[in-house]
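In: The following block contains a protein sequence and its predicted model.
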Amino acid sequence: MSQLIRLQDIQATHRDVIGDDYYDPTGKTAYGVNEEKIGKIDGALVEDTTGRIRYLIADVGGWFSSKEVLIPAGLARIVGDDVFFDSLTKSQVEAMEVYDHDYQYSYKEQNEKDRKAFVADTIPTEERMELNETSYNAPDTLELLEERLTVNKDRIVAGLVKVGKHVVTEERNVDVELEEEHAHIERTNVDRPTDRRIGETGTTETIAVELEAERARVGKETYVTEEVNVGKTTERHTETIVETIQREELDIDRDGNVVDGKGKLYEGNDVTADDVRRARGM
């Protein structure tokens, strides 16, 4: 009968069993059915002889004020820093025993308790679950996440152009050619006899001659001298944005091999350890 010990204990005392790059879910955020946040992972229980993860220790404080339970590792789906128990319901967790830090658990004993807990009468019929061996196999696949930059463009007011007008007053000189008349008197000496006598009525005569002159009359007319149209032109330029992004990569043991969720070499049909080493230039 294999005993179950905490992952942190086997890491400290039996490093040779699990290697240096063993996956540790401690501290990951835990989610239940419908991706409802239920708490966090406080650790894991592994077999003392193989180092295989069999249970995740979950603090389900999101559903209960304070409770830690053992959840079969095969029910977990690990995505980055999150652990999803897609089929785990509150009724199922309520039927589980509280995890005892001081108790020495065995795989067989706990397995029997689980099979009863997941079909307990307190659980609604549609939520009851028959566990099998695969329910205790830690997930072999880790989803690796990568951040990618997404660039959007916002239109902003970069400037404002206002066009108005004002009145400018200035003096202008205009040359105008004017005409005016002046009296021109010509006197001609004559010597001829006349019947008129000096002093007689009608002998005193006055001649009036009107003298004309031109005067400048200045008027003002308004003309359109310029038309102003205000439009917009679009210029394009390239702006370089520097941002830090993250991605997740596989953990490789000290021999350059890919380690799966059970701490063993990954020997999939499609990808081998040699394939990974070649891809990583090792």
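Out: Nice, I can see it.
In: going forward, measure contacts and count neighbours with C-alpha atoms only.
Out: OK.
In: hey, where'd the helices end up in the stretch 101-250 of the chain?
Out: Taking DSSP state H, counting those that start in this stretch as the test, the helices found in the stretch 101-250 of the chain are 107-117.
In: ok, Arg197 - how many residues close by?
Out: By other CA atoms under 10 Å, 9 other residues sit near Arg197.
In: how about it, what does it touch?
Out: Thr203 (CA atoms under 8 Å, 6 or more residues apart in numbering).
In: Ok, Gly43 next?
Out: 6-8, 24-27, 56-58.
In: Would you mind checking those for buried ones?
Out: Buried residues within the contacts of Gly43, counting neighbours by 16 or more other CA atoms under 10 Å: 6-7, 25-26, 56-58.
In: Turn those residues into a markdown table, including secondary structure and distance to Lys162.
Out: Listed next are the buried ones among the contacts of Gly43 as a markdown table, based on DSSP: H, G, I helix; E, B strand; the rest coil; distance: CA to CA, whole Å:
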| residue | secondary structure | distance to Lys162 |
| --- | --- | --- |
| Arg6 | strand | 74 |
| Leu7 | helix | 72 |
| Pro25 | coil | 63 |
| Thr26 | coil | 63 |
| Leu56 | strand | 68 |
| Ile57 | strand | 69 |
| Ala58 | strand | 66 |
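In: and which of those residues is nearest to Gln246?
Out: Lowest distance from Gln246 to the buried ones among the contacts of Gly43 (CA to CA) belongs to Pro25, with 19.2 Å.
In: what about Gln246, distance to Pro193?
Out: Using CA to CA, to the nearest Å, Gln246 is found at 137 Å from Pro193.
In: one step back: could you dump the contacts of Gly43 into TSV and include distance to Glu205?
Out: Shown next, in TSV, are the contacts of Gly43 (distance: CA to CA, whole Å):
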residue	distance to Glu205
Arg6	151
Leu7	149
Gln8	148
Asp24	142
Pro25	140
Thr26	140
Gly27	137
Leu56	145
Ile57	145
Ala58	142
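In: Identify, from those residues, the entry nearest to Gln104.
Out: For the contacts of Gly43, the nearest to Gln104 is Arg6 (10.0 Å; CA to CA).
In: ok, that closest one - contacts?
Out: 43-46.
In: here comes the other one, which I'd like you to weigh against the first:
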Amino acid sequence: MMSRLVRLQDIEATQREVLGNDYYNPADKTAYGIGGEKIGKVVDALVESETGRVRYLIVDAGGWFTSKEVIVPVGLSRIVGDEVYFDSLTKDQVEAMETYDNDYAYTYTEQHRKDRDVFAGETLPAESRLDLTENHYAAPNTLELLEERLSVNKDRIVAGVASIGKHVVTEEREVQVELEEEKAHIERTAVNRLTDRQIGDDAGATVSVQLEADRVNVSKETYVTEEVSLGKTSHSHTETILETIKREELNVDDLGNIVDKNGSVVNYEGITADDVRKARGL
């Protein structure tokens, strides 16, 4: 019996009980191809109508082509948070795939055969060829737990500028200077001495004496009274930075079973690692 493939969004509306409560919807997740190149987004998933098991992801490869939707075996994907990585998916492979037809009745058996013709086809370059196995049709069973870590760096900034200068201050200084000066005085001495000069011989004669005095002569000299230099020193201090970070932890019970946020055991069979994320309410 060929398993009929239906879109996840359709089975959510008509047969939700097939999916159960613990399933992962990849719609609108960003898609990346080989080398981490962004190729577009995941539009939806194709699941088996009888079991609800995801077999394909419908990918809009608008990053590689103007407009082309293809279905990619789910086992080629690696889901990390809101991003889906197809680490081995090449542009040549997508170009060789048929464009997804929403009105076509896809079956798992028929599409599995077409995939082998495409991925192993001789029209592809040798490095793009891939021999598909059943593992390529099983949803990823590896759940990547993420955590945030603080990265603290230091920036050197100008915290201030120090400068020095000088200006002129004027002040008056009083200096006591002792000065000397000469003054004339007349000294008369009585004499009774005979002379042969006649009165009038020295008429108009004068006697002069030079009088001397000290005068203040002030000059100014400049002296260096102080030397000032400008430098800088480095001081260390510690700042405490408080930041909230997150990490993901796996929910398990005492027996090591994965449980959902309500404590119910999640069945491993037929679910993906991202189903577990959904069960945990992430």
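Out: Noted; the coordinates are in hand. All values derive from a computational prediction rather than experimental measurement.
In: Looking at Gln246 and Pro193 of the first structure, which is more packed in?
Out: Taking other CA under 10 Å, Gln246 of the first structure and Pro193 do not tie; Gln246 has more neighbours (9 against 6).
In: ok, whatever residue of the first structure lines up with Glu50 of the second structure to Val218 of the first structure distance?
Out: Under the alignment (TM-score structural alignment), Glu50 of the second structure pairs with Thr49 of the first structure. Going from Thr49 of the first structure to Val218 of the first structure by CA to CA gives 118 Å.
In: Ok, Leu131 of the first structure next?
Out: For Leu131 of the first structure, the distance to Val218 of the first structure - CA to CA - is 111 Å.
In: Give me the more crowded residue out of these two.
Out: Leu131 (18 against 7).
In: excluding its backbone neighbours, what's nearest the more buried one?
Out: Arg115 (6.0 Å; CA to CA, 6 or more residues apart in numbering).
In: That neighbour: neighbour count?
Out: 14.
In: Please name the nearest non-neighbouring residue to Asp87 of the second structure.
Out: Ile34 (4.6 Å).
In: again but with Ile53 of the first structure, I slipped
Out: Ile53 of the first structure sits nearest to Val46 (CA to CA, 6+ apart), 4.3 Å away.
In: What segments of the stretch 1-150 of the first structure are strands?
Out: Assigned by DSSP state E, counting those that start in this stretch, the stretch 1-150 of the first structure shows strands spanning 4-6, 29-31, 37-47, 53-59, 68-72, 77-79, 82-84.
In: typed the wrong thing, it's the stretch 151-282 of the second structure
Out: So, for the stretch 151-282 of the second structure - with DSSP E, counting those that start in this stretch - there are no strands.
In: How many residues are close by Trp64 of the second structure?
Out: For Trp64 of the second structure, using other CA under 10 Å, the count is 17.
In: if I look at it, how far off is Glu95 of the second structure?
Out: 9 Å.
In: what do you get for Ser77 of the second structure?
Out: Separation of Ser77 of the second structure from Glu95 of the second structure (CA to CA): 18 Å.
In: Also Glu69 of the second structure?
Out: For Glu69 of the second structure, the distance to Glu95 of the second structure - CA to CA - is 10 Å.
In: Please apply the same query to Ser236 of the second structure.
Out: Plainly put, Ser236 of the second structure is 61 Å away from Glu95 of the second structure if you go by CA to CA.
In: ok, now Gln111 of the second structure?
Out: 17 Å.
In: so what's Asp22 of the second structure up against?
Out: 266, 275-276, 278-279.
In: on that earlier part again, surely the residue nearest to Ile53 of the first structure and Arg54 touch.
Out: Yes - counting by CA atoms under 8 Å, Val46 of the first structure does reach Arg54; the two are 5.4 Å apart.
In: So between those two, which is more surrounded?
Out: The neighbour comparison of Val46 of the first structure against Arg54 (other CA under 10 Å) goes to Val46, with 27 against 23.
In: if I pick that one, what's in contact with it?
Out: 4-7, 52-55.
In: quick one on the thing from earlier: of the strands of the stretch 1-150 of the first structure, give the one that comes closest to Val151 of the first structure.
Out: Here strand 77-79 is closest among the strands of the stretch 1-150 of the first structure (CA to CA), at 25.1 Å.
In: could you list every residue that touches the one residue sitting closest to the centre of the second structure?
Out: Geometric centre of the second structure, nearest residue: Ser151, 8.5 Å, by CA atoms, centre = their mean. Contact analysis of Ser151 of the second structure by CA under 8 Å, 6+ apart lists nothing.
In: same thing with Arg247 of the first structure?
Out: 144-147.
In: so how far is Gly263 of the first structure from it?
Out: 22 Å.
In: and if you look at Pro124 of the first structure?
Out: 36 Å.
In: and if you look at Leu144 of the first structure?
Out: Distance from Leu144 of the first structure to Gly263 of the first structure, by CA to CA: 17 Å.
In: I'd say Lys262 of the first structure and Ile53 touch.
Out: Yes - between Lys262 of the first structure and Ile53 there is a contact at 6.2 Å, judged by CA under 8 Å.
In: Compare those two (neighbour count), which wins?
Out: Ile53 (27 against 20).
In: roughly how far apart are that one and Thr238 of the first structure?
Out: 51 Å.
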